[in-house]
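*Asks:* I'd like to go over a predicted model; first the sequence, then the structure.
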Amino acid sequence: MTDSRNASPATSPMTRLAHGGRVEGSPFVNPPVVHASTVLFESVAQMKGKSATPARYTYGRRGTPTSETLEALITELEGAEGTVLTPSGASACVVALMAVLKTGDHVLMIDGVYGPTRAACDGILKRFGIETTYFDPHVGAGVVDLVRPNTRAVFLESPASLTFEMPDVAAITRALDGLGAARPIVLIDNTWATPLFYRPLDHGVDVSIMAATKYVVGHSDALIGTIAAGPRAWAKIKSTHGDLGMFTGPDDMYLALRGARTMAVRLAHHQESALTIARWLETRPEVSRVLHPALPSHPDHAIWKRDFEGASGLFSIVLKPCSEEAVAAFLDGLALFGLGYSWGGYESLAIPAFPSAIRTAVPWVAEGPVVRLQIGLEATEDLIADLAAGLDRLAARG
C-alpha cells in the first residue's frame, strides 16, 4: 500500500519526486522489489471475493507493492485518476489507443507522431478495422472540422517527433469540448516534457502517455511506459491493460522509481545544456535552423512559453544543403555523441533523421538534412567542442 503521506498538491514537483510513492508503514526509504506471480489467499471465500477481509493482491500481473509505488508517484505527478505501466513507451501508446477504440472507429492522429505509433495505426489498428486520419500539427481549433460521427480519439504529441512543432493543445481541447457527448477522447505522448514541465490533464487532455524509458528512468538501462488517465478514460485504460495481460518486470519498475527521484535535477541540467548548445548552433554557418521550441526563433515559441514550465534535452537541427557523405563525416567522427536510438539518458546521442517518412498530411520540406540531438549530462563545453569538430568535418566534405 502506498504511503498516505504523499506530498500535497501545493508541494513542488521536486519534493513530490523525493517523497511520493512510498510504502505505508515501511521504515525503508526505498520500497522493496517484489518478485511475484502467485499470491496466496487465506480461504476460498477470500479467493471468491466474499471474505470479510478482502485480498489486496490477487496475482502478480494484477499488481504488487512495487508496481503500486511507481503508479502512485506518476499518478500524483500527472494529476490523474490512475496510472498503468507497460513494457515500453511504444506499447503504452498502442495500449492506450486500443483502450478507447474499437472496430469501425476513426482516430485523428497528429502528423509527425512518433514512428512506432504511426506504424501501429497503419498496421495493427488498420487490421482491426480502425481508420486513421493524420492532421497538420498546427490545426488548432480547426480539428473539429476533421471530426466524423465515428471519431472516438484524437492523438497528440507535443512537440511533434523529429520536427518539434508545438500543437495548441488548449485550443484543440476547447474546440472538442464544444461537441458535448460526442467529444472524442484526447490522448497525448508527453515523453519530451514529462509532467514536470507540462501536465496535459490540466489542459483538457484525457490520457497522458510517457516512454518512461527516457527521462523517468534516465540511465538507459530499462524499458517502461506509463499511461495516466483522467476520469473520462481511466476505466477503459485500466480494463484494457489488464485484459491484454500487460505487466512490467519488477526490476524495471524499481529502476524507473529510482530514476524518478533525481529526474527534476537531471532535467534542469538537460534543459540548460541543450539551450546553450542550441543557441550556439544557431551561430554556425553549416546550420540553417535549430528546431527547439524554447528558442525565440522557433515558430511555436509562444505556445511553449505559455503552456510549458521548461524544455528537455532533445531537439533537431536542419543543416544547409550538403551531401550524405558530409553528414556521415559529421556524425561518424563524434567522440562524445553516440549514434543510437532512444534518448533521455545521461549520455548524448545523435541520429540522422528523416521526417518525410513520418509525414503525410503536411509534407516535410527542408533546405537540408535533419539531425536530431539528445543532450546528456556531460560538460556543455566538451559537447560544443565535439559538435564544432564535427561541423568542421561536414564543411570540409561539402
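*Replies:* Structure received. Numbering: from 1, shown residues only.
*Asks:* rest of the way, CA atoms for contacts and neighbours
*Replies:* Will do.
*Asks:* At which residues are the helices of the stretch 1-150 of the chain located?
*Replies:* Remark: helices assigned in the stretch 1-150 of the chain by DSSP state H, counting those that start in this stretch are 13-19, 44-47, 65-78, 89-100, 115-120, 126-127.
*Asks:* I'd like these laid out as TSV, including mean neighbour count and distance to D177.
*Replies:* Output for the helices of the stretch 1-150 of the chain, formatted as TSV (neighbours: other C-alpha atoms under 10 Å; distance: least, C-alpha to C-alpha, whole Å):
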stretch	mean neighbour count	distance to D177
helix 13-19	19	29
helix 44-47	13	43
helix 65-78	24	21
helix 89-100	22	17
helix 115-120	17	25
helix 126-127	14	27
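*Asks:* would TSV of those helices with distance to P32 be doable?
*Replies:* Output for those, formatted as TSV (distance: least, C-alpha to C-alpha, whole Å):
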stretch	distance to P32
helix 13-19	15
helix 44-47	25
helix 65-78	7
helix 89-100	24
helix 115-120	33
helix 126-127	42
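*Asks:* For D251, which of the ones you listed is the nearest?
*Replies:* helix 65-78 (9.0 Å; C-alpha to C-alpha).
*Asks:* Which residues does that closest one contact?
*Replies:* For helix 65-78, the external contacting residues (C-alpha atoms under 8 Å, 6 or more residues apart in numbering) are 1-2, 13, 16-17, 20-23, 31-34, 81-85, 195-196, 199-201, 208, 226, 228, 250, 253-254, 256-257.
*Asks:* Nearest to T240 among the helices of the stretch 1-150 of the chain would be which one?
*Replies:* helix 89-100 (5.3 Å).
*Asks:* so how far is that closest one from its chain's centroid?
*Replies:* Helix 89-100 sits 12 Å away from the centroid of its parent chain (C-alpha atoms, centre = their mean, to the nearest Å).
*Asks:* Take this one as well and set it beside the first:
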Amino acid sequence: MSRSVQTGLVHSDYTAPAGFNAYPVPIHHASTVLFKDVAAMRAGTWKDKQSYTYGLHGTPTTFTLEAKLAAIEGGSCCLLAPSGLAAIAMVDFALLATGDDVLLPDNVYNPNRELGNWLTRDFGISARYYDPMIGAGIAALIEPNTKLIWTEAPGSVSMEVPDLPAICQAAHARGVLVALDNTWSAGLALRGFELGVDIIMHALTKYQSGGSDVLMGAVITREQALIERIGMAHMRLGMGVSADDAYLVMRGLPTMKLRFEAHDAGARQVARWLKGRPEIARVLHPAFEDCPGHATWQRDFSGAGGLFSVLFQPSYGEAQTDRFVDALQLFGIGYSWGGANSLVMPYRIQAMRRDWPDQGVLVRFNIGLEAPQDLIADIEQALGRL
C-alpha cells in the first residue's frame, strides 16, 4: 500500500529484531496500550496483572518495580502511587467510609495528620490520635466503628518506637486492620508483616530512590482481598506513576542496603558526638538507651538508617537554634531524608504534639553519605554561633 510521507511519520513497518537483553529494566512509555485484536481487548482487565489495559494501570516497567518492592518486604502485592502521601490517601479512601473511625499515632508524619483532619472535617470519618507508646493499651481506644490503625516506626520527628506486635494483637482481636509507615527503615531494618502488620506503606522518595530526585509511594500487602480493595481506590483516584520515575527507583534498589548501612554508621557516629555536647539536652535516636521505645527497637529492628533528632538545652531559644541551622554549611535545610546529601530541619514540636513532655528546640538531622568527621566539624562550628 502506498502511503504519504505524513502517514509514514506515524506508522512504520519496521520491527526491531528479538533477542536484545541488558541489565536495566526497559522503560515502557505508554498511556495507550495496544491489543492484538478485539477479543484480547475484551478479555483483559486492569484488576489483575496478567494483562495490560492502559498505562495508568501498569506497564512492564511499573509491574517489575512493584514485584521488587513486595519481595523486599516479604509481601505478595504492591501498588505504586505518585508520592508517599498519595499512598497513605489511597489506603484511607480504600478502607474508610463515612461513619468509620481511624486511629493515628500522635507522632505521625504531619501530612498524614492533615489528611486525618480533612477526613474528619469533610468526610464524616473520625480521626483520633493516640500516644505512640500505648502498646496493648490501644485496645481501650478501639470503638465498634474503628476500621484502621496507622502506625509509624519510629515517629519520623520525635523518634518514639511503638510496640507493633502489641498494637496488632489488640487490633486483630477486634477485627481492625493495621497499616505501617515503614519509610524510616526502608523495609530493610524492620519486618512489618512478621510483626503482624496488614499493610505497609513507603515513601520511595527516600532510601529506595536515594537520589533526592523522585517522588513516589508504595502500598504492600500479603492479602489479595486487601490489594483488590486498595486497587479500586488506585484506579478511581488515578494514581499513576511515570515509567521514567519507576526506572530511577529501580536503579537505586541494588545499592539501597549498602547505602542504608552507610547512613546508619554515619548517623550513629554523629549522634554519639552530639550526645557529649553540653548544648544538647537529649539525642532522640532509637539505637540509644534513653530514646523512648529503645527496648522495642532492640527487639524488632536490625538497623537504624540516617535519621534522628536532638533536643537543645532549654536555655537556647528558637532564634539561637535557627542561627545554628543557618550556620551549617554541609547540611541543606529540607524535609526529606535518604539521599546522599545531609539535611537538617528545626521543628516547633510543642505545637505539633498535644502532650509533648520536653522543653528545648527540636532539630532533626538526616546524615547523608559525606564523611562523618566532616559533618561533625560542620556542626561544631555552627554550635559556636549559638
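*Replies:* It's in. The model shown is predicted, which means the values in this text are computed figures rather than measured ones.
*Asks:* TM-score of the superposed pair?
*Replies:* The TM-score (TM-score structural alignment, normalised by the length of structure 2) is 0.91; 363 aligned residues with a C-alpha RMSD of 1.6 Å.
*Asks:* From the contacts of helix 65-78 of structure 1, which land in strands?
*Replies:* Within the contacts of helix 65-78 of structure 1, residues falling in strands by DSSP state E are 82-85, 208, 226, 228.
*Asks:* which one of the residues you listed sits closest to G344 of structure 1?
*Replies:* For these, the minimum distance to G344 of structure 1 (C-alpha to C-alpha) is 15.2 Å, reached by T226.
*Asks:* which parts of stretch 293-302 of structure 2 are buried?
*Replies:* 293-297, 300-301 (16 or more other C-alpha atoms under 10 Å).
*Asks:* Just send the residues you listed back as JSON lines, with secondary structure too.
*Replies:* Output for these, formatted as JSON lines (DSSP: H, G, I helix; E, B strand; the rest coil):
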{"residue": "G293", "secondary structure": "coil"}
{"residue": "H294", "secondary structure": "helix"}
{"residue": "A295", "secondary structure": "helix"}
{"residue": "T296", "secondary structure": "helix"}
{"residue": "W297", "secondary structure": "helix"}
{"residue": "D300", "secondary structure": "helix"}
{"residue": "F301", "secondary structure": "strand"}
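*Asks:* Endpoints of stretch 256-267 of structure 1, how far apart?
*Replies:* Taking C-alpha to C-alpha, to the nearest Å, stretch 256-267 of structure 1 runs 15 Å from one end to the other.
*Asks:* residues in structure 2 aligned with it?
*Replies:* Using TM-score structural alignment, stretch 256-267 of structure 1 lines up with residues 249-260 of structure 2.
*Asks:* next one: the matching stretch to chain centre, how far?
*Replies:* Distance, centroid of stretch 249-260 of structure 2 to centroid of chain: 15 Å (C-alpha atoms, centre = their mean).
*Asks:* And stretch 154-161 of structure 2, by the same measure?
*Replies:* How far stretch 154-161 of structure 2 lies from its chain's middle: 13 Å, per C-alpha atoms, centre = their mean.
*Asks:* Over to stretch 82-99 of structure 2?
*Replies:* 14 Å.
*Asks:* So what touches it?
*Replies:* Everything outside stretch 82-99 of structure 2 that qualifies as a contact, by C-alpha under 8 Å, 6+ apart, is 80-81, 102, 111-112, 115, 123-126, 145, 147-148, 201-205, 215-219, 229-234, 237, 239-241.
*Asks:* Can you tell me which of those residues are buried?
*Replies:* Buried by 16+ other C-alpha under 10 Å: 80-81, 102, 112, 115, 125-126, 147-148, 201-205, 215-219, 230-234, 239-241, out of those.
*Asks:* The residues you listed in strands, which ones?
*Replies:* 80-81, 102, 126, 147-148, 201-203, 217-219.
*Asks:* list the contacts for A264 of structure 1?
*Replies:* By C-alpha under 8 Å, 6+ apart, the neighbours of A264 of structure 1 are 13-14, 17, 196.
*Asks:* what do you get if the cut-off is 10 Å, keeping everything else the same?
*Replies:* A264 of structure 1 sits next to 13-15, 17-18, 194, 196-197, 215-216, 270 when contact means C-alpha atoms under 10 Å, 6 or more residues apart in numbering.
*Asks:* what does L177 of structure 2 give?
*Replies:* 95, 102, 146-150, 168, 171, 196-199, 226.
*Asks:* From E165 of structure 1, how far off is the corresponding residue of structure 1 for it?
*Replies:* Aligning on TM-score structural alignment places L177 of structure 2 opposite I185 in structure 1. Per C-alpha to C-alpha, I185 of structure 1 is found 22 Å from E165 of structure 1.
*Asks:* what do we get in structure 1 for G155 of structure 2?
*Replies:* So G155 of structure 2 corresponds to A160, using TM-score structural alignment.
*Asks:* pretty sure its match is touching F135, no?
*Replies:* No: using C-alpha atoms under 10 Å, A160 of structure 1 is not in contact with F135, being 11.8 Å away.
*Asks:* so what's in contact with the two at the same time?
*Replies:* In contact with both A160 of structure 1 and F135: 110-112, using C-alpha under 10 Å, 6+ apart.
*Asks:* Nearest to E370 of structure 2 among the ones in strands among the buried ones among the contacts of stretch 82-99 of structure 2?
*Replies:* Comparing these against E370 of structure 2 with C-alpha to C-alpha places A203 closest, at 22.8 Å.
*Asks:* Which position in structure 1 pairs with the closest one?
*Replies:* Counting by TM-score structural alignment, the partner of A203 of structure 2 is A211.
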